[in-house]
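1. got a predicted structure here, sequence first:
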Amino acid sequence: MLFHYHLWTPRVEETEKFYASLGFQVSQRIGKKDGEFESFAPPLDWDDFRDQSIQFRIIEMKRGATNITFGYGKKVMFDHIGFLVSEEEKVDVLERAEEIGLTVQSNERRTFIHTPYGFRIELQDHFDAVQSLYENRIHRLNIETKTEGLEEVLKQLFDCPVSQIVVTESDHTQLTLVNLMGDCAISSTDPNGIQIILSK
C-alpha cells in the first residue's frame, strides 16, 4: 500500500502548518540544536522553540493511512515514497530488486531501494507508521523524472502495475501532485509547490 512521501524543504514550519490545516497530526519532530539531536514533539509547538535555531531533520505527520515526513533543506527536494508491506511482501520485493540490479539499504526500522530515477522507495513493515489502514489513503502521486521506465520498474518490484503512481518525463525529478482521500473536495498548493487534492 502506497502510504508515504518525504521532502526536504527550507519552509519547514509553513509545511507543517499547511498539512495540519488538512487534518494531519504531528507525531514527531527531531531537530539538531547546539550540535545535538533532540525531540521537539507535541505537546511542544512552534511558539516553544521557533527562536532556538533548530535544524529539523524530520517532522512526521499522520492522517489515516497517509504518513508524510519532511526536514530542512536549502531547497525543495523530493526524497522518497513509501509502501506499507507485510514481512513476506518485503522479502519478495527485495528479491526482485536484487534481480533487476537495484541497491538495497536496510536497518531495523525501514528499508530503502535506490532507483535510477532520482528518488528512493521505502518499504515499511511497521504498521504503526499509519493511524489507519483504510481511512484517508493516497489515491495518486504524480512524479516527474528525468529517465523513462519507472512504471515498469514498479511493476517488476511489486509484481503488478502500481496505478497510484503517474509518471511524466521532465528535466528534473519532482513530486508535482498528491491526491488524497478526503470527506470533501479541496484543491490547494503546499508551500513546496505540490498540488494537493482531497477527493472522495
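-> Yep, that arrived.

2. please make it C-alpha for all contacts and neighbour counts, starting now.
-> Fine.

3. what is the subsequent helix or strand relative to the helix or strand where residue 187 lies?
-> Assigned by DSSP states H and E, residue 187 falls within strand 186-189. Counting by DSSP H and E, the next helix or strand C-terminal to strand 186-189 is strand 195-199.

4. what segments of the chain are strands?
-> 2-9, 25-33, 36-39, 55-63, 66-72, 77-84, 103-106, 111-114, 120-124, 138-145, 165-169, 174-181, 186-189, 195-199 (DSSP state E).

5. mind putting those into CSV with mean neighbour count?
-> Formatted as CSV, those follow (neighbours: other CA atoms under 10 Å):
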stretch, mean neighbour count
strand 2-9, 22
strand 25-33, 18
strand 36-39, 13
strand 55-63, 21
strand 66-72, 24
strand 77-84, 20
strand 103-106, 13
strand 111-114, 19
strand 120-124, 23
strand 138-145, 20
strand 165-169, 15
strand 174-181, 21
strand 186-189, 13
strand 195-199, 18
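
6. okay, one more to line up with it:
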Amino acid sequence: MLFHYHIWTPHVEKTEQFYKDQGFRISQRIGRYEGEFQEFSPPLTWDDFRDRNILFRIIEARKGTINITFGYGKRTMFDHIGFLVAPKELEQVCENAMKLSWKVQKNERRTFIETPYSFKIELQTNTDVIDSLNSRIRIEDLTLEIQKAGLESDLLSLFGSYKHRVHSEIGNVVTVKKVVMNNLASSPVVDPNGVKIIHKEAPSL
C-alpha cells in the first residue's frame, strides 16, 4: 500500500501549516539544535521555538493511512515514496529489486531501495507508521515528474502488480507532481513545494 512521500524544503513551517489545514495531524518534529538532534513534537507549537535556529530533519503529518514527512533543505527536493508491505512481501520485493540491479539498504526499522530515477523507495512493515490501517483515507494515486521513461514497467517488475498507484510524466526535474487523496478540506490545492493535491471521494465500505 502506498502510504508515504518525503520532501526536503526551505518552507518547513508553511508546509506543516498547509497539511494541518487539510486535516492532517502533526505527530512529531525532530531537528538539530545546538549540535544535537532534539524533539519538538506537539503539544509544542511553532511559537515555542520559532526564534531558535533549528534545522528540522523530519516533521511528520498523518491522516488515516497517509504519512507525509518533510525536513529542511536549501531548496525543494523530492526524496522518496513509501509502501507498507507484509514481511513476506518485503523479502520478495527486495529480491525483485536485486534482479533489477537496484541497491537495497535494510535496517531494523525500514528498507530503502535506490532506483535509477533519482529517488528512493521505502518499504515499511510496521503499521505504527500510520494512524489507522482500516481507514478509507488514503493516497489513491500519485504522479511523479521524472527525467526518463520506464518507471511503470520497473514498478511492475518490483511489486509484481499494478497496485503501487504510482504514475510518471517526463519532465526536467524529479518531483512529486500530483497526489490524489480523499477526505481533504479543500480541492484542488497546491502545497508550498508545488505538489498539487486533488480530492477523490472515499470508497464505500
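-> Arrived safely. Everything numeric in this text was worked out from a predicted model, so none of it was measured.

7. quick check: TM-score for this pair?
-> Overlay of the two chains. TM-score (TM-score structural alignment, normalised by the length of the first structure): 0.97; 200 aligned residues with a CA RMSD of 1.2 Å.

8. just to revisit the earlier point, output the strands of the first structure in JSON lines; the columns should cover distance to residue 153 of the first structure.
-> Conversion of these to JSON lines gives the following (distance: least, CA to CA, whole Å):
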{"stretch": "strand 2-9", "distance to residue 153 of the first structure": "15"}
{"stretch": "strand 25-33", "distance to residue 153 of the first structure": "32"}
{"stretch": "strand 36-39", "distance to residue 153 of the first structure": "36"}
{"stretch": "strand 55-63", "distance to residue 153 of the first structure": "28"}
{"stretch": "strand 66-72", "distance to residue 153 of the first structure": "23"}
{"stretch": "strand 77-84", "distance to residue 153 of the first structure": "14"}
{"stretch": "strand 103-106", "distance to residue 153 of the first structure": "13"}
{"stretch": "strand 111-114", "distance to residue 153 of the first structure": "11"}
{"stretch": "strand 120-124", "distance to residue 153 of the first structure": "11"}
{"stretch": "strand 138-145", "distance to residue 153 of the first structure": "13"}
{"stretch": "strand 165-169", "distance to residue 153 of the first structure": "12"}
{"stretch": "strand 174-181", "distance to residue 153 of the first structure": "18"}
{"stretch": "strand 186-189", "distance to residue 153 of the first structure": "29"}
{"stretch": "strand 195-199", "distance to residue 153 of the first structure": "25"}
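
9. ok, back up a step: what's the strand holding residue 187 of the first structure in contact with?
-> With contact meaning CA atoms under 8 Å, 6 or more residues apart in numbering, strand 186-189 of the first structure is reached by 195-199.

10. matching residues in the second structure for that strand?
-> Using TM-score structural alignment, strand 186-189 of the first structure lines up with residues 187-190 of the second structure.

11. mean shift of the longest helix seen in the first structure relative to the second structure?
-> The longest helix of the first structure (DSSP state H) is helix 87-99. Its aligned residues in the second structure lie a mean 0.6 Å from helix 87-99 of the first structure after superposition (mean CA distance after the TM-score superposition for the first structure).

12. OK, contacts around the residue most central in space within the second structure?
-> The residue lying closest to the centre of the second structure (CA atoms, centre = their mean) is residue 5, at 1.1 Å. By CA under 8 Å, 6+ apart, the contact list for residue 5 of the second structure reads 67-69, 79-82.
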